[in-house]
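Enquirer: Kindly return the folded structure for what I paste below:
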Amino acid sequence: MRVRKKPWADSYIKDHADLIVIEPKDHIGKWQNRFKAVQPIQVEIGIGKGQFIIEMAKRHPEVNFLGIEIQESVIAVALRKVVESGLTNVQLVETDGADVDELFGEGEVSQLYLNFSDPWPKTRHIKRRLTSPGFLATYLKVLKPEGRIQFKTDNRQLFEYSLTSFNNFGFTFEGVWLDLHKSDQNEDNVETEYEEKFSKKGPIYELVAYFALKK
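Expert: This is a model prediction of the structure:
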């Protein structure tokens, strides 16, 4: 999706370097230093305008949240919301979240959120799906033992593919919801901007999974 460039974005990001990182590789293994308190770190890949991660940070002050987004004009909007919120447990990262193992140290992340990722529907693009085996392997490198991955989408084809992908990779499902908004799970659900807009058109699918270590 083409995003209209915001002339103020670059300078705003530079003015709030305490809340946003543009050179993430400098912080590998040291992300706790970006936060006021040492707490479990949870990461959302592709935050859009930040609605989900900011609400999660409000609800869970005992967790540190990192939001990754590659589009400058989009993350600048999210940054403005973070500044206005006054939250000290959320940081943003302007970069491509495709290679998380090059952004975090081993076991540095306790949970990952994949919300409404690009479905890449064509067969030749399967490897680009964020739930394909190649990406799952990178997630395991940065997740703590049995760290969770929460995945939401409104694309049934992608969800079915993802269920198979997680299962074949050896993940254990903590929960699978075929219509999240009509389930008990929705009581604690935090919506993204996209979800809020498109949930009226069809069901939202969700899974939560972890990789159980063999004993």
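Enquirer: Could you use CA atoms for every contact and neighbour count after this?
Expert: Will do.
Enquirer: Run through the helices of this protein in chain order.
Expert: Using DSSP state H, the helices of the chain run over residues 9-15, 51-59, 72-85, 133-142, 156-169, 193-198.
Enquirer: Reformat those helices into TSV and put mean neighbour count and distance to Asn115 next to each item.
Expert: Listed next are these as TSV, based on neighbours: other Cα atoms under 10 Å; distance: least, Cα to Cα, whole Å:
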stretch	mean neighbour count	distance to Asn115
helix 9-15	14	24
helix 51-59	19	9
helix 72-85	19	15
helix 133-142	18	15
helix 156-169	16	12
helix 193-198	13	9
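Enquirer: quick one, what contacts Lys81?
Expert: Contacts of Lys81 were listed using Cα atoms under 8 Å, 6 or more residues apart in numbering, and they are Gly50, Ile54.
Enquirer: Please give the structure of this sequence too, so both can be compared:
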Amino acid sequence: MRLRGRKGIREEIEAQPELIILDPARHRGQWSALFGNDRPIHVELGMGKGKFISELSALNPNINYIGIDMYDELLRRAAEKARASREEHGGDLSNLRLVRQNIEYIEQIFASAELERIYLNFSDPWPKKKHARRRLTHPGFVRKYIDLLNDRGEIHFKTDSRSLFEFSLNSFADLGLRMRNISLDLHAQGPRTDLIMTEYETKFYEQGLPIHRLEVVVGERALAEHLASLQAGE
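Expert: Reported below is the predicted structural model:
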């Protein structure tokens, strides 16, 4: 389904090359050079209107963030949110890039071990069994993420779909991945102030719907630190 937007969207996003990347494949393996530093790179796959990635990047200037979606209109809206977040929180946009890309071909724009964290927020659940391979937590996608993540790599996943959450638990487990901080109702005791909400998440919370969340520990160093914290009783 094509997302409708106002006229002149392409011209508007093309006029923001310092923030919006329309040809990301040419930066594969060179994203640190694009940012001009070797700070960790965190990516949101399917950023929607950009509230989550905009606020997160504004609050964490020592981390580089990339928001990805495939629609020009969403890139335009995310750019607006990014600039508004900087006005509210201060700082500049140097640690954020918004990228147009079909996530199915994510390996074409990132090299092995180039990323530290991947966020999957309220991805399309594709409820029909015949569409299971399109789910962003299908093993076919997760294997790509494993390759793209470095030794501190993690996947943070949130959804309102119980069926997708159950599918994802099995998908991660089948690949032998360690999970932590699993929650079936993230905001049961009130909004988690330590986590940024997406647009969908805010709406679902206001409707009283439970949010499911988990973190997947992928990288060897991340896993070692996690196991050490368990032994220490943290």
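Enquirer: Looking at the helices of structure 1, spot the one closest to Leu207 of structure 1.
Expert: Between Leu207 of structure 1 and the helices of structure 1, the tightest spacing by Cα to Cα is seen for helix 156-169, at 8.0 Å.
Enquirer: which residues of structure 2 does that closest one align to?
Expert: Aligned by TM-score structural alignment, helix 156-169 of structure 1 corresponds to residues 162-175 of structure 2.
Enquirer: still on that earlier bit, ok, which of the helices of structure 1 comes nearest Glu106 of structure 1?
Expert: When the helices of structure 1 are ranked by distance to Glu106 of structure 1, counting by Cα to Cα, first place goes to helix 133-142 at 4.5 Å.
Enquirer: Check the mean deviation of the closest one from structure 2.
Expert: Once the two models are superposed, helix 133-142 of structure 1 sits on average 0.5 Å from its counterpart in structure 2 (mean Cα distance after the TM-score superposition for structure 1).
Enquirer: Any chance of CSV for the helices of structure 1, columns distance to Gly29 of structure 1?
Expert: Compiled in CSV, the helices of structure 1 are given as follows (distance: least, Cα to Cα, whole Å):
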stretch, distance to Gly29 of structure 1
helix 9-15, 23
helix 51-59, 21
helix 72-85, 23
helix 133-142, 10
helix 156-169, 26
helix 193-198, 31
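Enquirer: Out of those, which gets nearest to Ile28 of structure 1?
Expert: Relative to Ile28 of structure 1, the nearest member of the helices of structure 1 by Cα to Cα is helix 133-142, separated by 10.3 Å.
Enquirer: got the angle for that closest one vs helix 156-169?
Expert: Angular relation of helix 133-142 of structure 1 and helix 156-169 on a 0 to 180 degree scale: 60 degrees, by axes from the mean of the first three to the mean of the last three Cα atoms, to 10 degrees.
Enquirer: what span of structure 2 lines up against helix 133-142 of structure 1?
Expert: In the comparison with structure 2, helix 133-142 of structure 1 aligns to the range 139-148 (TM-score structural alignment).
Enquirer: got a list of contacts for that stretch?
Expert: Residues lying outside stretch 139-148 of structure 2 but in contact with it, judged by Cα under 8 Å, 6+ apart, are 104, 106-107, 110-115, 118, 133, 136, 153, 171-172, 175, 218-219.
Enquirer: Now with 7 Å, please.
Expert: Glu107, Phe110, Ala111, Ser112, Ala113, Glu114, Leu115, Ser171, Val218 (Cα atoms under 7 Å, 6 or more residues apart in numbering).
Enquirer: Pick the one among these closest to Ser54 of structure 2.
Expert: If you rank these by distance to Ser54 of structure 2 using Cα to Cα, Leu115 comes first, at 18.1 Å.
Enquirer: Now the closest one: closest residue in space that isn't a chain neighbour?
Expert: The spatially closest residue to Leu115 of structure 2, leaving aside those adjacent along the chain, is Leu149, at 4.7 Å (Cα to Cα, 6 or more residues apart in numbering).
Enquirer: And the strands in structure 1?
Expert: Taking DSSP state E, the strands of structure 1 run over residues 20-21, 41-45, 64-69, 90-94, 109-115, 143-153, 172-177, 205-210.
Enquirer: The second one vs structure 2, mean deviation?
Expert: In other words, strand 41-45 of structure 1. Once superposed with structure 2, the aligned residues differ from strand 41-45 of structure 1 by a mean of 0.3 Å; criterion: mean Cα distance after the TM-score superposition for structure 1.
Enquirer: Measure how that strand sits relative to strand 90-94, angle-wise.
Expert: Comparing the axes of strand 41-45 of structure 1 and strand 90-94 via the same axes, to 10 degrees yields an angle of 40 degrees.
Enquirer: do the longest one as well
Expert: Counting by the same axes, to 10 degrees, strand 143-153 of structure 1 lies at 80 degrees to strand 90-94.
Enquirer: Now Met21 of structure 2: closest residue in space, sequence neighbours ignored.
Expert: To be clear, residue 21 of structure 2 is Ile; Met isn't right here. For Ile21 of structure 2, the nearest residue in space outside its immediate sequence neighbours is Val99; the separation is 4.8 Å by Cα to Cα, 6+ apart.
Enquirer: ok, now which ones touch the counterpart of that neighbour in structure 1?
Expert: In structure 1, Val99 of structure 2 lines up with Val93, judged by TM-score structural alignment. With contacts defined as Cα under 7 Å, 6+ apart, the neighbours of Val93 of structure 1 are Ile20, Val21, Ile22, Pro24, Gly67, Ile68, Glu69.
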